[in-house]
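1. Any chance you can model this:
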Amino acid sequence: MAEKLTTETGQPWADNQHSQTAGARGPVLIQDYNLLEKLAHFDRERIPERVVHAKGAGAKGYFLLENDMSKYTKADVFNGNDKKTPVLVRFSQVAGEKGYPDTPRDVRGFSIKFYTQEGNYDIVGNNTPIFFVNDPLKFPDFIHSQKRDPKSNKRTQERQWDFWSHSPESVHQVTYLMGDRGLPASYRTMNGYGSHTFKWVNKEGEQFWVKYHFISDQGVHNISNKLAGELAGRDSDYLQNELYDSIENGDFPSWSVYVQVIPYEEGLKYKWDIFDITKVVSHKDYPLQKVGKFVLDENPTNNFVDIEEAAFSPANMVPGIEPSPDKLLQGRLFSYKDTQRYRLGVNFEDLPSNKPVVSVHNYERDGYMKSDNQGSEDNYEPNGFDGPKEVPEANIHSFEVSGEAGSQDYSHNVDYHTQAGDLYRLFSDEEKDRLIETIQMNLGQVESDEIKKLEIKQFYDADPDYGTRVAKALDMNIDDIK
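-> The predicted structure follows:
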């Protein structure tokens, strides 16, 4: 039997088809408060979309801990065996707006929220182990280059390649993006990465650097440029729908969770800067260690409440997991929560998808839409009335810093090309052919020869064959560039 139709405040609603009017032909009466409420709510039912990663999809599930990691971290979620933790995962596109097609070439967001017994723990990563920039000051500029031109309102190849060509640190990620993995066949068949280096601390106070890898148990599958274009016209929500339909049909995707564990002092002396997100750490030097797996077995009950209102932040850490000096990570620790305060309001963490499974006790109160105001507990500290007490063992472990304060040109004489070349040389001949074809399709749309030359020079510095082939594909003379 259907539920009774009610207003937002629970009163029975008699007629949802006809406004109250003065006579059959009107006009409408202002006493029809249900009409006014319905229109007023409709006028306000859209919230600001995410500035980045606006278009996405997600699901619920669980993380199963298979190997006790207490040797490296005291985080409860990773201590023990066969421990199940609820998770919420959101996949997304970086650049497009909320209504943008799913399949254009783009980096894909890969965010996981663990509802642990020590509070929420978020890993906010991508389907790539690296990124385009390594300084938070450049992040807004990078995103602006991916968004629409302020004059024409077009997304253009000219703008994004202009930024990349003037940002040599981007060449590794550009190579990754223009390769096969820039077009995943589905969210279920792409890997995820924490991308940054994080710090783990065990109960004895020993510290380790870690990098997260989420390996698709379905295998990695990608699509061609041609098919991606066809899907954009046939089903603009293709990736979202494919994920939803798979879970609805009982085909639950899973990912094996691995970490690279790097001893503290070794990490500081590693041949590459492990705090530079444009770099990877070799699996040969630090092999993947299995932690467990997570499974997505439940679609959203209400997409707005479960997914659109979900707020992820790398600042959501639990005892035993801490930040590293990674500059881009340090900027994200502030920016991600701040954008949610703008998008959802100051009390966004009261919303169902963001609320932890443990009780919350602190001295923050009030503000718009506060649903849990902690009753009569005191709202100041220090106090003599047995208010919430600090937890000293949750304090982070310090790391040593040195040098002079100021704007640092830390990219000076940094090698941004070798790892991009290593990636190129890992590609099969067929993958290289598709990479060059994709760059030709995209960089070939740029009118400025100067932008093309700067970008080709980066490819050439990564690998001479790489740069030479791109130059040939764009009918440019490599001798004038190298």
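2. hey, let's count contacts and neighbours off CA atoms from now on
-> OK.
3. Please state the offset of stretch 433-450 from the chain centre?
-> 27 Å (CA atoms, centre = their mean, to the nearest Å).
4. What are the buried residues along that stretch?
-> Residues of stretch 433-450 classed as buried by neighbour count (16 or more other CA atoms under 10 Å): Arg434, Leu435, Ile436, Glu437, Thr438, Ile439, Gln440, Leu443, Gly444, Val446.
5. Among the residues you listed, which lie within strands?
-> Applying DSSP state E to these, no entry is found in strands.
6. Reformat these as JSON lines; add distance to Gln374.
-> What follows is the buried residues of stretch 433-450, written out as JSON lines (distance: CA to CA, whole Å):
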{"residue": "Arg434", "distance to Gln374": "57"}
{"residue": "Leu435", "distance to Gln374": "55"}
{"residue": "Ile436", "distance to Gln374": "58"}
{"residue": "Glu437", "distance to Gln374": "59"}
{"residue": "Thr438", "distance to Gln374": "55"}
{"residue": "Ile439", "distance to Gln374": "55"}
{"residue": "Gln440", "distance to Gln374": "59"}
{"residue": "Leu443", "distance to Gln374": "55"}
{"residue": "Gly444", "distance to Gln374": "59"}
{"residue": "Val446", "distance to Gln374": "57"}
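7. distance of Ser407 from Leu333?
-> 19 Å (CA to CA, to the nearest Å).
8. Among the two, which residue is more densely surrounded?
-> Using other CA atoms under 10 Å as the criterion, Ser407 and Leu333 rank with Leu333 on top: 15 against 6.
9. Would you agree the more buried one is in contact with Ala315?
-> Yes. Assessed by CA atoms under 8 Å, Leu333 is found in contact with Ala315 at 4.7 Å.
10. In which helix or strand does the residue nearest in space to the middle of the chain reside?
-> By CA atoms, centre = their mean, the chain has its centre lying nearest to Gly109, at 3.7 Å. Assigned by DSSP states H and E, Gly109 falls within strand 108-116.
11. and that strand, what does it pack onto?
-> Contacts defined by 3 or more CA pairs under 8 Å, 6 or more residues apart in numbering; DSSP states H and E place strand 108-116 against strand 83-93, strand 119-126.
12. Okay, helices next: where are they in the stretch 301-450 of the chain?
-> Ranges of helices within the stretch 301-450 of the chain are 303, 327-344, 418-426, 429-443, 449-462, based on DSSP state H, counting those that start in this stretch.
13. try the stretch 101-250 of the chain
-> Using DSSP H, counting those that start in this stretch, helices in the stretch 101-250 of the chain cover 139-146, 157-165, 171-178, 225-234, 238-248.
14. got the end-to-end distance for stretch 79-98?
-> So stretch 79-98: terminal residues 38 Å apart, CA to CA.
15. could I get the helices of the stretch 101-250 of the chain as TSV with distance to Ala462?
-> Below are these laid out as TSV (distance: least, CA to CA, whole Å):
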stretch	distance to Ala462
helix 139-146	21
helix 157-165	13
helix 171-178	8
helix 225-234	24
helix 238-248	33
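16. Could you also give me the structure for this next sequence, so I can compare it with the first?
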Amino acid sequence: MTDSTTRNPGNGGETHQRAGGDVPVLTTNHGVPIGDNQNSLKSGARGPTLLEDFVLREKIFHFDHERIPERIVHARGSGAHGVFEATDDIADLSKAAVFAKGEKTEVFVRFSTVAGGAGSVDTPRDVRGFAVKFYTSEGNWDLVGNNIPVFFIQDAIKFPDLVHAVKMEADRAYPQAGSAHDTFWDWASLMPESTHMLMWAMSDRTLPRSLRTMEGFGVHTFKLVNAEGKASFVKFHWKPRLGLQSTVWDETLKLQAADNDYHRRDLWEAIDTGAFPQWDLGIQVFDEAFARAQPYDVLDATKLIPEEDVPVRLIGTLTLNRNVDNFFAETEQVAFLPTNIVPGIDFSNDPLLQGRLFSYLDTQNSRLGTTNFHQIPINAPRCPFGNFQRDGKMQTQVPKGRANYEPNSLAEHGEDGGPRESVERGFATVNAATGDDEQGDKLRIRADLFADHYSQARLFYRSQTENEQAHIASSFVFELSKVGLLDKVPPRMVANLRNVDEDLAKRVADGLGIDLPEKAAAAREPVDMDASDALSIQKNMKDTLEGRAIGILFADGTDAGELDAVVAAVEAAEAKAVLIAPKVGGATLSDGSMRKADGQLAGTPSQLFDAVAIVLSDQGTKALLKEGAAVQFAMDAFGHLKAIGASAAAKPLLDKAGVEADAGVTDLDGFVAAASRRFYDREPGVRTLA
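-> The predicted model follows:
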């Protein structure tokens, strides 16, 4: 069966709503032909995914067991303990105890990259995981999200294909931790639903300055349920108190060489020094009427709800205040489950979320080697728990008696009848039947609005600043330039981009040196949406130095008064001053005193800092003009768009480094005022943009 949305990859159509046409026939592991490898079996177009779907279950089951014991994705992570405090009363929306105003709940948070293995680096262009385990009084709630509010796919049945494509290529085992290669872009160019996510992935969102300056998102649409059983749709947001901050591409590359553990170290040191990272938890709440009125489907994980349409309401604060005691026991063994929800929170029929509900429990059993992984301390709830699930590998509890089933009447006969927890309420799934379109015949299909893959991608691109748009174009050019023998892939991707923005497509085609291809046919024509400033990093940066690191280069002969004044001004702005000298021991200042350095020049490059000050004497400048690391220190700071404060004597070093006069290059007196931001107007002069 075919319809207008059928795709034949060989003739330029689009694989989306239903399978059909000239599509290769796959089979299950037992040889049963698969009629549709694009959609899971649902009860109605927007109804829940059905357990009887053996195609989905076999595919996800096999995928979940492909790697042991490392996580298949999100393998490289950093974790920390903390507390969540509810600050607003939302009892009208949710009965969850975790949201009671003033309630403080222990949490464990794990940040991660996605594509690389556990031994990869912290700073590739990649999505970042942002997973929070709340140890609530009603059981564990796991909010498993990312630093990007949308995702590549709409249906979980495509998740194994996405990860296979983005991981290192199967025959050669490289590249590691990056999407700039054939198989990923081959897959992405054949999956137009990924376009919106690709805009985010190619933006500076995937080059975070710090884990502390990332937003977090629950990605899926969930439900909040109040005491009367009324349900509301909700999307969860984490807003960093320090604001958004990113690096630039060249800086990121050099950070990988300077410090493979850059983000992990930054998080650990911030907590260790008492600069506790904080995020505000925000919610976007809306009802079915709002959902039906939108030109997109709120159950589609490739879409977001603009904050201008539904403002984010802040309801609590997350503070990370304790580093782990043992990385393996806690960060590596922590197991997050989307199925861990509590009374007052429930699932929607988001098909990507529904598929994840199958996957995670099985994955943890495979990775941790036991169904008893919930007994590992980092995973154990802080509230009482009890059931009749017994035995299994690595059982640490010793249940006594013979009660391992229910109902039973053993207690009536003087025996232990087993656990009987006394609770005020139990979890009950909210009644989701809201109309004929929610329930119906069993079929594999997506709702029509899921076919719009480009409108929000266009919204995202057009909401960026000019240089953020340039970064996106340059990112596409770089990544697609790494596509080797599959020469049809880059034009196919550019053809998709023409549905997003013609100028973007032209810039990418020009950067690749290819002709602009014919625009790809869209399953649903995109519509223009009002630009959203909330989607831009640069429009949301805070004009502050709080929580940032400032590198201060000094050498023999540096004026002691100038150096002390810069350090004092930086610390008064609540930033961290890091002293750097040519030698580990430091340098002798103008007053004859010896000043110890925090880092040695050759091993402490400027890309480690948010801004730099170069405080030198004539003597020190003369010596450092012959020092390549010093010239590179200034050159990279300028190229990475950072503020540079310099003493008058340091000018020859700036000249040799090619540092030109602009608003971000100041004397020492004006340095702190300039250091709170980056100078993006400088960028066209220091790098080539597509």
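17. returning to what we had before: among the helices of the stretch 301-450 of structure 1, which is nearest Ala185 of structure 1?
-> helix 429-443 (15.7 Å; CA to CA).
18. Provide the aligned range in structure 2 for that closest one.
-> Counting by TM-score structural alignment, helix 429-443 of structure 1 falls onto residues 466-480 of structure 2.
19. Average offset of the matching stretch relative to structure 1?
-> Here the mean offset of stretch 466-480 of structure 2 against structure 1 after fitting is 1.1 Å, by mean CA distance after the TM-score superposition for structure 1.
20. Could you dump the helices and strands packed on strand 108-116 of structure 1 into JSON lines with distance to Asp479 of structure 1 and mean neighbour count added?
-> Output for these, formatted as JSON lines (distance: least, CA to CA, whole Å; neighbours: other CA atoms under 10 Å):
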{"stretch": "strand 83-93", "distance to Asp479 of structure 1": "37", "mean neighbour count": "22"}
{"stretch": "strand 119-126", "distance to Asp479 of structure 1": "37", "mean neighbour count": "22"}
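21. aligned partner of Lys60 of structure 1 in structure 2?
-> Looks like Lys60 of structure 1 aligns to His81 there (TM-score structural alignment).
22. circling back: and the residue nearest to the centre of structure 1, what's its match in structure 2?
-> Taking TM-score structural alignment for the superposition, Gly109 of structure 1 sits opposite Gly129 in structure 2.
23. ditto for Tyr212 of structure 1
-> Matched by TM-score structural alignment, Tyr212 of structure 1 corresponds to Phe236 in structure 2.
24. what about the aligned partner of Phe275 of structure 1 in structure 2, how many neighbours?
-> Per TM-score structural alignment, the equivalent position to Phe275 of structure 1 in structure 2 is Leu299. A total of 24 residues lie near Leu299 of structure 2 under the criterion other CA under 10 Å.
25. And for Arg367 of structure 2?
-> Arg367 of structure 2: 20 surrounding residues under other CA under 10 Å.
26. returning to that earlier point: give the contact list for the match of Gly109 of structure 1.
-> His74, Arg110, Phe111, Ser112, Thr113, Val114, Val144, Gly145, Asn146, Asn147 (CA atoms under 8 Å, 6 or more residues apart in numbering).
27. and the angle for the strand holding Gly109 of structure 1 with strand 83-93?
-> Comparing the axes of strand 108-116 of structure 1 and strand 83-93 via axes from the mean of the first three to the mean of the last three CA atoms, to 10 degrees yields an angle of 150 degrees.
28. does Ile262 of structure 1 really touch Gln207, like I thought?
-> No. If you go by CA under 8 Å, Ile262 of structure 1 and Gln207 don't touch, sitting 9.3 Å apart.
29. before we move on, the earlier item: leaving out chain neighbours, which residue sits closest to the match of Phe275 of structure 1?
-> Nearest residue to Leu299 of structure 2, sequence neighbours excluded (CA to CA, 6 or more residues apart in numbering): Asp350, at 4.5 Å.
30. Show me what the helix or strand containing the match of Lys60 of structure 1 is packed against.
-> Per DSSP H and E, His81 of structure 2 falls inside strand 77-86. On a contact count with 3+ CA pairs under 8 Å, 6+ apart, strand 77-86 of structure 2 meets strand 104-113, strand 313-323.
31. Which among those strands is found nearest to Glu138 of structure 2?
-> Across these, Glu138 of structure 2 has its closest neighbour in strand 104-113 (10.8 Å, CA to CA).
32. what does Asp372 of structure 1 align to in structure 2?
-> Aligned partner of Asp372 of structure 1 by TM-score structural alignment: Gln397.
33. could you measure its match against Val334 of structure 2, distance?
-> Distance from Gln397 of structure 2 to Val334 of structure 2, by CA to CA: 19 Å.
34. Look up the counterpart of stretch 288-304 of structure 1 in structure 2, residue range please.
-> The aligned range for stretch 288-304 of structure 1 is 312-328, by TM-score structural alignment.
35. Spit out the contact partners of the match of Phe275 of structure 1.
-> With CA under 8 Å, 6+ apart, Leu299 of structure 2 has these contacts: His220, Thr221, Ser348, Asn349, Asp350, Pro351.
36. same question, Ala473 of structure 1
-> Taking CA under 8 Å, 6+ apart as the definition, contacts of Ala473 of structure 1 comprise Ile436, Glu437, Gln440.
37. now the contacts of Gly129 of structure 2 in TSV, with distance to Asp448 of structure 2?
-> Putting the contacts of Gly129 of structure 2 into TSV (distance: CA to CA, whole Å) gives the following:
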residue	distance to Asp448 of structure 2
His74	32
Arg110	36
Phe111	35
Ser112	34
Thr113	33
Val114	30
Val144	27
Gly145	26
Asn146	26
Asn147	28
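38. From the chain's centroid, how far away is stretch 55-72 of structure 2?
-> Counting by CA atoms, centre = their mean, stretch 55-72 of structure 2 comes out at 22 Å from the chain centroid.
39. Now stretch 215-235 of structure 2: buried residues?
-> 215-226, 229, 231-235.
40. What's the match for Asp350 of structure 1 in structure 2?
-> With TM-score structural alignment as the criterion, Asp350 of structure 1 matches Gln375.
41. close enough to count as contact, its match and Thr396?
-> Yes. Between Gln375 of structure 2 and Thr396 there is a contact at 7.3 Å, judged by CA under 8 Å.
42. Compare neighbour counts for those two and give me the winner.
-> Neighbour totals were compared for Gln375 of structure 2 and Thr396, and Gln375 leads with 15 against 11 (other CA under 10 Å).
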